[in-house]
Structures are given as C-alpha cells and as structure tokens.
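K.L.:
I would like the atomic coordinates for the input below:
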Amino acid sequence: MKTKSARRARKAGKRSIELLPPGGLGLKVVFTPPWDKSAFALAALVGAALGVAGAIAAGGAQTAQAGYAAVHDLRDAPLAGAHGARSELIARIAALGSSERLQPPAPKDAAAGRPKLIIIFDDMGPNREAFRTVMNMPGPVTLSFLPYADGLQPLVDEAKRRGDEVLLHLPMEPRGTADPGPHSLRSDMRPEALFETLMWNLDRFEGYAGVNNHMGSRFTRDGQAMKRVLAALDQRGLFFVDSLTTGGSTGSSAGAAVGAEVFVRDVFLDAEPGRDAIQRQFALAEAIAVKTGYAIVICHPHAETLDMIGPWLTTAPARGFELATVASLRAGRSRTLAAKN
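P.N.:
Just a heads-up that it's a prediction; the model follows:
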C-alpha cells in the first residue's frame, strides 16, 4: 500500500524549481527538492538551498568584480586618490564610507566659488556610440582619447567645438596580464625607445590640452621613466593627470622633480561595477569637491556608467556644483602663483 507522500512524489516526478538569489548577477540555481517530504521539511530544505545559492552568487559577484578590475588594470587602484596636501583630508572623507553621511552643499547663487566636478571619460575613441552619448550630456566634460583608435581628429574637433576638454589617453605598462594596447610605454624600454614610442602616441592627433595614463600600474611606479615622460610633456606645454591606477605611483614626485604640471584623480567612478557602487562614488566625489573645492573624477564609457552619469551631471548645478575642466584648475594655480609673486 502506497502512502500519500509517495503518491505526491510520483505525481511530482522530478519537477525542479528555480532559485534566484538576490545580488546573484542573473544567476539561476535549479533545485530538485524531495517532494515526498512534509511541507515543513520542504520549506526548510528550500531555505537552505537558497542560502547555498546566495553564497554561490556572492562568490560569482566577487569573481566578476575581480575580473573587471583586472581587465581595466584597477586591482591596485585606490577608489579615492590620496596624494599630496589633499591626502589626509580625502582619506578622512573616504573613511566615512556611507553615502548617507556624504551630504551635498546647499546651492549657491553664482557659479563663481562653487565646488567643481571635473569628469574625465577615459577610453574614448573606439566606441562611436559612447562618444555620441557623451556629446549629448551636459558639459563641459573632459574626453580622453586612446591614441591607437582610428579617425580621432573629427571626434576631437567636435568635442572642442562643444566646449569640452580633450586629453590623450597614453597607454602604459600595467602589472599583471591586462593589455594596454599597441605602442604602450614600458618600464624596461631604453630612453631612445621610450621617447620614440611616446612621440608616436603624441603625434596621433592634435588639440589635446594634456595627457593621462591608460593603465600603467607598473610603469607609473618607475620614477626614472616617469621623469623622462613628464619632462617631455612639459616641453610641449602639456599637463599630466595621474589616473592613479596604483597607490605606488610616482607621478606627483616625478613631476615635482622635473618641474612638470601634474594633477591626480580623486575618484574612480566605476572601478567597482554595479549601480550601488557607482552611486557611492557619486557621493564621495561631491563630498571631496565640497571640502577641497574640486574633485577630479575618472569614469569609463560603459553602458551602466553612461546611463547613470547623465542625470547626475544634469542635476549637478542645482545641487550647487560647477561642471569644470582640468584647465580651470590650471588657471586657478596660475592666479595663485601670480598673487604670491
């Protein structure tokens, strides 16, 4: 004689259920419960399976994040740049660690004196659709073009006509296996080869005001190599923005040694994928700008970033911020030096 539970099991067959753990990056776990168990036992088993699925999802999220960071040479990059006289203050702001505690400023009546948000879009050039999206955003913004991309000059000219700032995104050697692309600067190059490679990149298009590094977590640690590069940039009247892909970068000290003008990014907007992570970096950038007068923010032309940053830039003036360029900081430095003299 068959029991009721056995009849339930035979009727159910091997029917499975799908578990979708929160934060699972789209992960779907298929689970076949023992249907002949009581309802209470089934509930306990499904709950345990969901817990296991959640753990798998968390591991998948960590793996995805690590892979993302490796591809972009950001594994060693501090999310908030700490450098020079700003380092202690920025470290304190970043240590707040909660967007609820990073409050934007009250709107001011005039743009003069407002905290500046300087937004640098890295990796521009290969993706024309991303370029068009940025061109439809409020500005001014800064676009950093990869020199090995084809057909850059019309894009550069269009951005400059719109009032945006243009940088050259100079490929540099990373640590690990990330590929910076062709004609990248390597720390093992002899001075002649280094200079020749640098010139190849600098001659790819015209109209850029400065340079920032693409990857470079290994190259920027090499003080001698950085001095050679920064001295050459300074001779051309170009400033350098250290993307700070490693906390061990020598960009600032090498620049000081050769008298080159160096700025350092404050926030990587999308070094960690995910809308919540980007939202936290929005808040951090605003807090740094309020406390120090400006924040240099670097982001990448990923769909998720572009989707979120447009509304943020649109509403920034109403929240009391000025969208600005690195050149505006350069002008401010010149006025300060003139006043001291």
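K.L.:
use CA for all of it now, contacts and neighbours both
P.N.:
Fine.
K.L.:
helix, strand, or coil at residue 133?
P.N.:
Following DSSP: H, G, I helix; E, B strand; the rest coil, we place residue 133 in the helix state.
K.L.:
another for comparison:
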Amino acid sequence: MRQILLFSLCLCFSFSLYSKEEKQKAIHVVKPKISIVIDDLGDNSIIARKMLSLPVKMTAAILPHTPHANLISDFATAKGHDVIMHLPMEAFTRPDLLGPGALFSHMLKPELQKTLLTSANSVPHMIGFNNHMGSLLTENREKMRWVMESAKQKGWFFLDSKTSEVSVAQLIAEEVGVASIGRDLFLDHQGHAPSIAKQFKLMQQIAKRRGHVVAICHPYPETSVFLAEHLTELSKNFELVGVSELLISQLKSEHLALTHSLK
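P.N.:
All right, here's what the predicted structure looks like:
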C-alpha cells in the first residue's frame, strides 16, 4: 500500500497545479534535506533496531532472504522509516559476498525477473530498492532494462548505490519511467571514526550547496555510535528524510520549475 500511495502522490505532483497555500510555503526558506540509508540489514537485528531507533527518519535497506528481514522491516516501518530491498547484483569481484537472491549477467529475462520478484517477497513493506554490489550488472543496459521493467510494474523506486562509475542503472530507470536517484557518498566506506567524521562533514557541505544529499552507511558498531552522538544535533540545521520523501520533493521542485517556465 505504501508504494501505491507514494507514486499516487508523485502523479498528483506531476499533473496538478499547486494551491495558493502550497505556493506560499514554497517561498519559505527550507532546511537542506539529508537522506541516510542503512545498507546490509537483515542478519543482525540488534544493531539494526538500535540504529533505527535513533530519533530521525532514515531508510532501511534490507538484504533479501536474510534471517531477520521480516522483523527489521516491521520495526523500521513502525518507526516511520522507508524500507527498501538491498538487491544483490553481480560484481566484478567477490561473488561469495552476494548472498541469496542475487541477479547475474548469465540469467535470461524470465529467470532474472523471477529471482527479483522472489527476493522482493522476502522483504515486507518495501517501496523501492538499491543495488548491493553490482559493479558488473549495473553496467549492463539489457539486464538493467529487465530489472526496471519489473520495478515499474510494481511501483518501486530505485536508488543507484553507484558501485560502478559507469553505471547505467539510473539512466535506464529514467528511460523506463521508474523514479530514481543516486547515492552521493558512503559515510563509512573505511569503517573507522575519523573517516566517518570526514564524510559526515562532506555530507553536510553537499546538502547545503545542492539542497539535498543521499548518504549510505552500514550497520557497523562505529557507525552506530557516531550517528547516535551526532544525528540529533544534525537535525537542527537539516531535515532528515527517507529516500521516498526526497524523490517527492524533487518532483515538486520540477513541477514548480515547469510551471514557471510555461508562464
């Protein structure tokens, strides 16, 4: 139901005119938006619930067919977070890290789409997905088109984790008509506190400059501690939102720009 509501809203923003009250609100100065995505959830429910209990809105990216996917998804939804599937896709290295439900370049269309939908059924409440690994598959235009065709039928959005610098996934999503956005940075790619602090500062700089940012992190103990210490303070100057809200906000901005250009 949430994905149906999300994209019903998107359609409304795309085709309806703003009310006088909405136009007045648009004039007001708003806080830059930050969307923090927690990847690799599903195997450890304790740290997942600890991070998702922080008093800000985030996005929970849950690996399919993991032992705690249902519990974490229910918990995240109850806390008001977005839930997306962290879909394993073939990479150029380390196939042993993919886990179950992965998509591979050797798959024909029926097998690939069946695998995708079976994986999605293991993640309740999901309204979108992003790629886990996938440096190889996200460069494949044909396979990405098959993925996005299924996503469009289901009303899902797509977040490109950008594990490849030449990923075509977001481009194909836009061609097919799937709402999409790309990751801007990883908060904890190196996994230690000084690096997280540096990326945390960069995240804020991007948000201030562009108005929004998407940052991916992981359920590492160091990350959990750092976010617990800094997110409340961060929320004073930034609006922390789920990826879905960021997409809707972008659609509203695009609609306003189009409305002004037609005058």
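K.L.:
can you give me the TM-score here?
P.N.:
Remark: TM-score between the superposed chains equals 0.83 [TM-score structural alignment, normalised by the length of the second structure]; 230 aligned residues with a CA RMSD of 1.6 Å.
K.L.:
doesn't residue 221 make contact with residue 248 of the first structure?
P.N.:
Yes - using CA atoms under 8 Å, residue 248 of the first structure is in contact with residue 221, at 5.8 Å.
K.L.:
between the two, tell me which one has more neighbours.
P.N.:
More crowded of residue 248 of the first structure and residue 221, by other CA atoms under 10 Å: residue 221, with 20 against 15.
K.L.:
what sits against the more buried one?
P.N.:
Residues near residue 221 of the first structure by CA atoms under 8 Å, 6 or more residues apart in numbering: 246, 248, 249, 250, 251.
K.L.:
distance of the spatially closest residue to it that is not a sequence neighbour from residue 165 of the first structure?
P.N.:
Leaving aside its sequence neighbours, residue 221 of the first structure sits nearest to residue 249 (CA to CA, 6 or more residues apart in numbering; 4.7 Å). Separation of residue 249 of the first structure from residue 165 of the first structure (CA to CA, to the nearest Å) stands at 24 Å.
K.L.:
before we move on, what about residue 284 of the first structure?
P.N.:
23 Å.
K.L.:
between those two, tell me which one has more neighbours.
P.N.:
Neighbour totals were compared for residue 284 of the first structure and residue 165, and residue 284 leads with 32 against 25 (other CA under 10 Å).
K.L.:
which of the three states applies to that one?
P.N.:
helix.
K.L.:
show me what it aligns to in the second structure.
P.N.:
Aligning on TM-score structural alignment places residue 284 of the first structure opposite residue 202 in the second structure.
K.L.:
do residue 196 of the first structure as well
P.N.:
By TM-score structural alignment, residue 196 of the first structure lines up with residue 114.
K.L.:
go on, residue 115 of the first structure?
P.N.:
Aligned partner of residue 115 of the first structure by TM-score structural alignment: residue 32.
K.L.:
chain neighbours aside, what residue packs nearest to its match?
P.N.:
Using CA to CA, 6+ apart, the nearest residue to residue 32 of the second structure is residue 211, at 4.6 Å.
K.L.:
tell me the one among the contacts of residue 221 of the first structure nearest to residue 200 of the first structure.
P.N.:
Of all the contacts of residue 221 of the first structure, residue 200 of the first structure sits closest to residue 251, with 21.1 Å by CA to CA.
K.L.:
relative to residue 263 of the first structure, how far out is the closest one?
P.N.:
9 Å.
K.L.:
so which of those two has more stuff around it?
P.N.:
residue 251 (27 against 20).
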